[in-house]
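# no FASTA, just this:
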């Protein structure tokens, strides 16, 4: 009984579909190439698509147009409020130095053992690890750190023997152990 009802419904829907197709005249058909007619011809497609060379030309011209509007790159200056670009700077730390971040700066420790430094009880957000790193805690390499405020940074761990390289985006201040400003 269920099979018969299914076959009857299928037959009725097919008949309705076919009858609607037969009653549509050529005069009622939409013009090719419009949104009411999504099927296109190969020649229309070839005329209205971008080639790889055309895309490269468009990108090159857009980059050339924006070449004169880039902002100055990051500086070493702690709380300096100058604008920075998206470029990252590689900083090499020596034993006894501390690398302080400006507000909004980002660090990625690429090599060496470092620990977190903070002038208050707040830690450093480790975006990769999904946690806050408290002052004095070791920082894993290749983790993205974001510094919401000035006064936080990193310094070499006591057990460190390797060269320390840090990728930095934003403002920073590299200080020697005696409190003088180091040059990167």
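Cool, the structure landed. The model shown is predicted, which means the values in this text are computed figures rather than measured ones. Residues are numbered from 1 along each chain as shown.

# C-alpha only now, for contacts and for neighbours.
OK.

# Can you measure across stretch 135-150, start residue to end residue?
Stretch 135-150 has an end-to-end distance of 14 Å (criterion: C-alpha to C-alpha, to the nearest Å).

# just the helices in this structure please.
For the chain, the helices defined by DSSP state H cover 2-23, 42-47, 52-66.

# With distance to residue 165 and mean neighbour count added, can I get those helices in CSV?
As requested, the helices of the chain are exported to CSV (distance: least, C-alpha to C-alpha, whole Å; neighbours: other C-alpha atoms under 10 Å):
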stretch, distance to residue 165, mean neighbour count
helix 2-23, 70, 10
helix 42-47, 51, 10
helix 52-66, 31, 11
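
# Include distance to residue 148 when you put these into CSV, please.
Formatted as CSV, the helices of the chain follow (distance: least, C-alpha to C-alpha, whole Å):
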stretch, distance to residue 148
helix 2-23, 63
helix 42-47, 50
helix 52-66, 29
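
# out of the ones you listed, nearest to residue 109?
Closest to residue 109 of these, according to C-alpha to C-alpha: helix 52-66, at 30.8 Å.

# What distance do you get for the most centrally placed residue in the chain to residue 106?
Compute the mean C-alpha point of the chain, and by C-alpha atoms, centre = their mean the closest residue is residue 86, 10.3 Å away. Distance, residue 86 to residue 106, using C-alpha to C-alpha: 11 Å.

# Overlap in contacts, these two.
residue 169 (C-alpha atoms under 8 Å, 6 or more residues apart in numbering).

# one more structure, for comparison:
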């Protein structure tokens, strides 16, 4: 009897091992390159890429290109405006020395500080003058600028100083902020 029990037990164990192995092979092994394969293969990626066509995104790409072009134009205009507002500006807070020859005109932008160090200069302005911060008064058009007085240009409306044309010596000026040099016409 013991023999038959051992034989049945061994047969059941063998059958369970065979069925377990068959199920394990079926569920654990997948076809390489299939969607069930846990490792992505080149063939799987190639199959996915075949389903995408460039025409699907053409409209979206065109809209994005137009938006990007519009934004670039907008930023270029902003940059150009900033460059124009800062023309002549060097070093931000630094006072720079500018040499003016007879007849040269230095036109400041809003906030430009001018200090005449040597030579004879006069105020250039349309209507209002330029504030002399040192003396606490307004210097009108044609007024001679005193040496070592700080002038502050209030607006970018063509105000500045002109080096005396009758002089033969250059004028030295310290400037902080944006400015433009012109010749008398």
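Sure, I can see it. Please read all numbers here as calculations on a predicted model, not as lab measurements.

# Any idea what the TM-score is?
The TM-score (TM-score structural alignment, normalised by the length of structure 1) is 0.50; 101 aligned residues with a C-alpha RMSD of 2.3 Å.

# of the helices of structure 1, which approaches residue 150 of structure 1 most closely?
helix 52-66 (31.4 Å).

# counting contacts, what elements does that closest one pack onto?
Contacting helix 52-66 of structure 1 under the criterion 3 or more C-alpha pairs under 8 Å, 6 or more residues apart in numbering; DSSP states H and E is no other helix or strand.

# what about residue 177 of structure 2, distance to residue 76 of structure 2?
23 Å.

# Touching, residue 167 of structure 1 and residue 107? I think so.
Yes: Residue 167 of structure 1 lies in contact with residue 107 (C-alpha atoms under 8 Å); the separation is 5.6 Å.

# Compare those two (neighbour count), which wins?
Legend: neighbour count by other C-alpha atoms under 10 Å for residue 167 of structure 1 and residue 107, higher for residue 107 (27 against 18).

# Now do the contacts for the residue nearest to the centre of structure 1.
So residue 86 of structure 1 contacts residue 169 (C-alpha under 8 Å, 6+ apart).

# do you know how far the counterpart of it in structure 2 is from residue 111 of structure 2?
By TM-score structural alignment, residue 86 of structure 1 lines up with residue 93 in structure 2. As judged by C-alpha to C-alpha, residue 93 of structure 2 and residue 111 of structure 2 stand 11 Å apart.

# got it, and residue 104 of structure 2?
Relative to residue 111 of structure 2, residue 104 of structure 2 is positioned 21 Å away (C-alpha to C-alpha).

# If you count surrounding residues, which of those two has more?
Ranked by neighbour count (other C-alpha under 10 Å), residue 104 of structure 2 and residue 111 place residue 104 first, with 21 against 15.

# Isn't that one up against residue 173?
No: Residue 104 of structure 2 is not in contact with residue 173 according to C-alpha under 8 Å; the separation is 11.7 Å.

# how much space between residue 134 of structure 1 and residue 171 of structure 1?
Relative to residue 171 of structure 1, and taking C-alpha to C-alpha, residue 134 of structure 1 is found at 21 Å.

# which one of the two has more residues nearby?
Between residue 134 of structure 1 and residue 171, counting by other C-alpha under 10 Å, residue 171 is the more crowded of the two (25 against 18).

# Could you measure from the alignment partner in structure 2 of that one over to residue 8 of structure 2?
If you follow residue 171 of structure 1 across to structure 2 using TM-score structural alignment, you land on residue 178. Residue 178 of structure 2 sits 104 Å away from residue 8 of structure 2, going by C-alpha to C-alpha.

# cool, and residue 64 of structure 2?
The value you get for residue 64 of structure 2 to residue 8 of structure 2, if C-alpha to C-alpha is used, is 74 Å.

# Same question for residue 135 of structure 2.
The gap separating residue 135 of structure 2 from residue 8 of structure 2 is 120 Å, by C-alpha to C-alpha.

# which residues in structure 2 form strands?
Using DSSP state E, the strands of structure 2 run over residues 96-100, 104-108, 113-118, 121-124, 130-132, 137-139, 150-152, 160-163, 171-176, 179-183.

# CSV for those, including distance to residue 86 of structure 2?
Below are the strands of structure 2 laid out as CSV (distance: least, C-alpha to C-alpha, whole Å):
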stretch, distance to residue 86 of structure 2
strand 96-100, 15
strand 104-108, 10
strand 113-118, 14
strand 121-124, 20
strand 130-132, 20
strand 137-139, 25
strand 150-152, 16
strand 160-163, 16
strand 171-176, 11
strand 179-183, 8
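
# Nearest to residue 68 of structure 2 among these would be which one?
strand 179-183 (34.3 Å).

# Superpose on structure 1 and give me the mean offset of the closest one.
Mean deviation of strand 179-183 of structure 2 relative to structure 1 after superposition (mean C-alpha distance after the TM-score superposition for structure 1): 0.7 Å.
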